[in-house]
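sequence and computational prediction follow.
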Amino acid sequence: MSDNLSSAVPAKGVVPKRRRWWRCTAVTIGILVGLLLAECVARIMFTSGPARSLEPLRAALAGELLPEAAFQRSIPQPYLLYSPAPGHRGSTGEVDHNMQGYRGWPVQLAKTPGITRILCLGGSTTYGWGVSSAQDAYPAQLMEILNEGPPGGGQGYEVINAGLPFGTSAELLTHYHFKFHYYRPDIVIIHTGGNDALAVDRGHYHPDYSHWRRPMTMPVPWGPGGRRLLQSRLAALALLPLVGGAPRGSQTLERPAGTPPESSWFPSERSDRPAFRHNIESLVKLVRADNAVALLVPFRLEPRHALTADEAAQIDHHARILEEIARYHAIPLAAFSASMIPREDWVDDCHLTPEGCRKKAAYLAPRVRKLAEGKSVDD
């Protein structure tokens, strides 16, 4: 009997070992569950939370997408500085940039006889930064409106959206000279002035904007091990701040504020800021030399904008420069007014909803038609 009882009692040390095993197993499971929950939280943070700004950098370093698709939707170019990335897909998943490197449907380099070709130069307000589809940007809607009339038929129109996100008059000039000149447009709409205004008061001013801009750089994807590691958003959350955070959007083009350019040649004692006027006048001369007609359209701010008083004043000043150039050189001006756009059609300080772009296009359409017919535009 005593032998049977003694055999039922666990040997000395067996129970503590089992308890330790269960304890270690529970701790391991707890750690794994905790890491899984932390990974889920990190993924939410990268998708719609405070780490969302890190997602383009993570995706680029992980080799999941072309870096240019996330960084200002652009690629570097040796003489254009940068250009919309060919084949870029928008938020809807559709291809938003054609393979010629601009937004919307491509056109053949050679013009179709009987078709009036219109080139829309500008920054993000021409590109249509506030709309998800290229067909909602004002150039595409302008083409649609123009081809709806006049009643009884008439000439056809094609419109090229040469808008460049964060583009200035410097890029408009180089993009026309080195690229869009070869498309031989009949009418060139020049809608600009907002981004140039940001260059005025940054310190160490240079007319080539080297005090403000720098060549666009793209992050190089990590090796296979690093790419696998970045599949974890939790690991990415810990690692990305160590490699410089999130150089996204316009930050890839901007120099640190207050730093002088590498080549300093413009006298600091000069108070004038000649770049914008010089660039636009040079652009207009090129357009006219190509037997095309330029139409100037000032940049406008939403009336309730959040810019500083100095920034808004500079934008107004650049609009007046366009008006002066129009008067002096007898260039058509479409004095587009911000009051024409209802509050609900503004996305932010300067970008428009699809309906806002429609209103802008509707304002420009009759003026473009007059120019195509050889008539004057009085604004």
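Here it is on my side, so go on.

hey, let's count contacts and neighbours off CA atoms from now on
Will do.

OK, contacts around residue 121?
Contacts for residue 121 (C-alpha atoms under 8 Å, 6 or more residues apart in numbering) come out as 161-164, 172, 188-192.

adding another structure so you can compare the two:
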Amino acid sequence: MTEPQPSSKQEPPKSPLLGRIARILAASLLLLLIVVELGTRIVSLPGLSQSDLNPSQEQADGHLRTIGHPYLAYVGRPDWSREADEKDGQKSHGARGFRNPEPPLQKAPGAFRIACLGGSSTYGSSPSSDAATWPAQLETILNASHQRPIEVLNAGLMGWSTFESLINYSLRVSDYQPDLVLVYHGINDMRCALYLRGGDPQADNTHWRLGWPRLVRTPGESLLEVSQTYLIWRRYMSDYGVGQKSLGFYGIKNYRADDKDPFWREEPPSIGFENFQRNLISLQAVVKAHGAQIMFGTQGCKRSDIHAKSKHQQWAGLDEIETITRHVAAKRGVHLCESRLALEGQAQERGVEVIFTREVHLTDEGARVLAAAFADRIGQLGLIPE
């Protein structure tokens, strides 16, 4: 029997240099991990603290001027304030989260109280101070021309549409017992109607509005969070936390900070605009049931700032919103203020930058023009009895 011959084919010898390099790399990586894990725990470094890498819900939300709300997605943070700087004006909230000057819950004896509902242009995202917002300037104008004390509540907030204002009035504003309610909405409702990242428009606006997100961690993630290396990777090398400084991240479904035009539709469905009409009718009914009068204002806009692919759809949407506002006002006997004509007329006459900062946002002077338009209309109709 023939013995098997050893194979003449021999494996090439392993390079001792490659093995040494691999061991050095492995040791270096291990040393780096040890330095990261221990060093960042011992030495305090900017951006690497536990509050930076693994914030609690309160820490994650703490930089925002808003807080989560079970029925409104979010409301103003009570007793919040910021001083003016080169980027933004002075802003503050009262004890119940409304923009200052926030009147007390109980009306002063003999006072006539007005509540202003709206989004960021009512809240006053761009005026220089609390006193420069149009509700605050309206209070100043009316008190200068009436002996009876006038109190004005600014019940607007960034990103709100008539969906939020209807709920806000029902649950929060009505407790202030306003005698007159001013509704100044437009662009946010238009964008709710056209928004396509959340699917087809829904009657309850769930294609747009998102409930305030909560930090919920799985058991596996909680285990990984023991590692500083994992926390650093998650914070700075993944999209975790990207966009969390934007209110859209907290309140808009499928929000993406880099999405410049989520509104383009070949044929916008009508339901979004039907929602707006229904909300106005409901607002009028609820306000009337609480014994107050109501006035709608048409919203002015620097339309040249809307320059995305969908600009023509958005412009047409703003026109449809105004048409609906006028229709509901006429049909339901609601007072109407031609505030768009006042704002855009002044912008054309004096320069758009005098009135508007961006889209519907107002300068201090723009806020004064809007306040004066409402004050003039209130005076024409004799809505404040002496």
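Thanks, I have the structure now. Here the structure is a predicted model, which is why all the values come from computation and not from measurement.

please state their TM-score.
The TM-score (TM-score structural alignment, normalised by the length of structure 1) is 0.71; 303 aligned residues with a C-alpha RMSD of 3.5 Å.

tell me how many other residues crowd the aligned partner of residue 176 of structure 2 in structure 1.
Alignment note: residue 176 of structure 2 maps to residue 183 in structure 1; criterion TM-score structural alignment. The number of residues packed near residue 183 of structure 1 is 17, by other C-alpha atoms under 10 Å.

and what of the one 10 residues further on?
By other C-alpha under 10 Å, 29 other residues sit near residue 193 of structure 1.

counterpart of it in structure 2?
Looks like residue 193 of structure 1 aligns to residue 186 there (TM-score structural alignment).

residue 25 of structure 2: neighbour count?
12.

isn't there a helix covering it?
Yes - assignment of residue 25 of structure 2 by DSSP: H, G, I helix; E, B strand; the rest coil places it within a helix.

thinking again about what came up before, so who does the match of residue 193 of structure 1 touch?
161, 298-299, 318, 321-322.

just residue 220 of structure 1 next, same as before
60-61.

stretch 120-127 of structure 1 corresponds to what range in structure 2?
Alignment of stretch 120-127 of structure 1 against structure 2: residues 116-123, by TM-score structural alignment.

where does the residue lying closest to residue 178 of structure 2 once chain neighbours are set aside land in three-state SS?
Distances taken as C-alpha to C-alpha, 6 or more residues apart in numbering put residue 113 closest to residue 178 of structure 2, at 4.8 Å, once the chain neighbours are dropped. When classified by three-state DSSP, residue 113 of structure 2 comes out as strand.

next, count neighbours for residue 113 of structure 2.
Residue 113 of structure 2 is flanked by 22 other residues according to other C-alpha under 10 Å.

measure it to residue 145 of structure 2 for me?
15 Å (C-alpha to C-alpha, to the nearest Å).

widest-spaced pair of the contacts of residue 121 of structure 1?
Farthest apart among the contacts of residue 121 of structure 1 by C-alpha to C-alpha are 164 and 188. That separation is 14.8 Å.

so the aligned residue in structure 1 for residue 359 of structure 2: helix, strand or coil?
For residue 359 of structure 2, the aligned residue in structure 1 is residue 349 (criterion: TM-score structural alignment). Under the three-state scheme (three-state DSSP), residue 349 of structure 1 adopts coil.

so what's the residue count around residue 349 of structure 1?
Neighbours around residue 349 of structure 1, by other C-alpha under 10 Å: 14.

need the contact list for it.
Contact analysis of residue 349 of structure 1 by C-alpha under 8 Å, 6+ apart lists 301-302, 304-307.

onto which residues of structure 2 does stretch 103-110 of structure 1 map?
With TM-score structural alignment as the criterion, stretch 103-110 of structure 1 aligns to 99-106.

buried sites along that stretch?
The neighbour-count check on stretch 99-106 of structure 2 (16 or more other C-alpha atoms under 10 Å) flags 99-103 as buried.

what are the contacting residues of it?
76, 91-94, 123, 130-131, 136, 151-156, 175-176.

quick check: residue 189 of structure 1 is in a strand.
Yes - assessed with three-state DSSP, residue 189 of structure 1 lies in a strand.

residue 249 of structure 1 corresponds to which position in structure 2?
Checking TM-score structural alignment: residue 249 of structure 1 goes with residue 247.

measure its match to residue 126 of structure 2 for me?
Residue 247 of structure 2 is 16 Å from residue 126 of structure 2, where distance means C-alpha to C-alpha.
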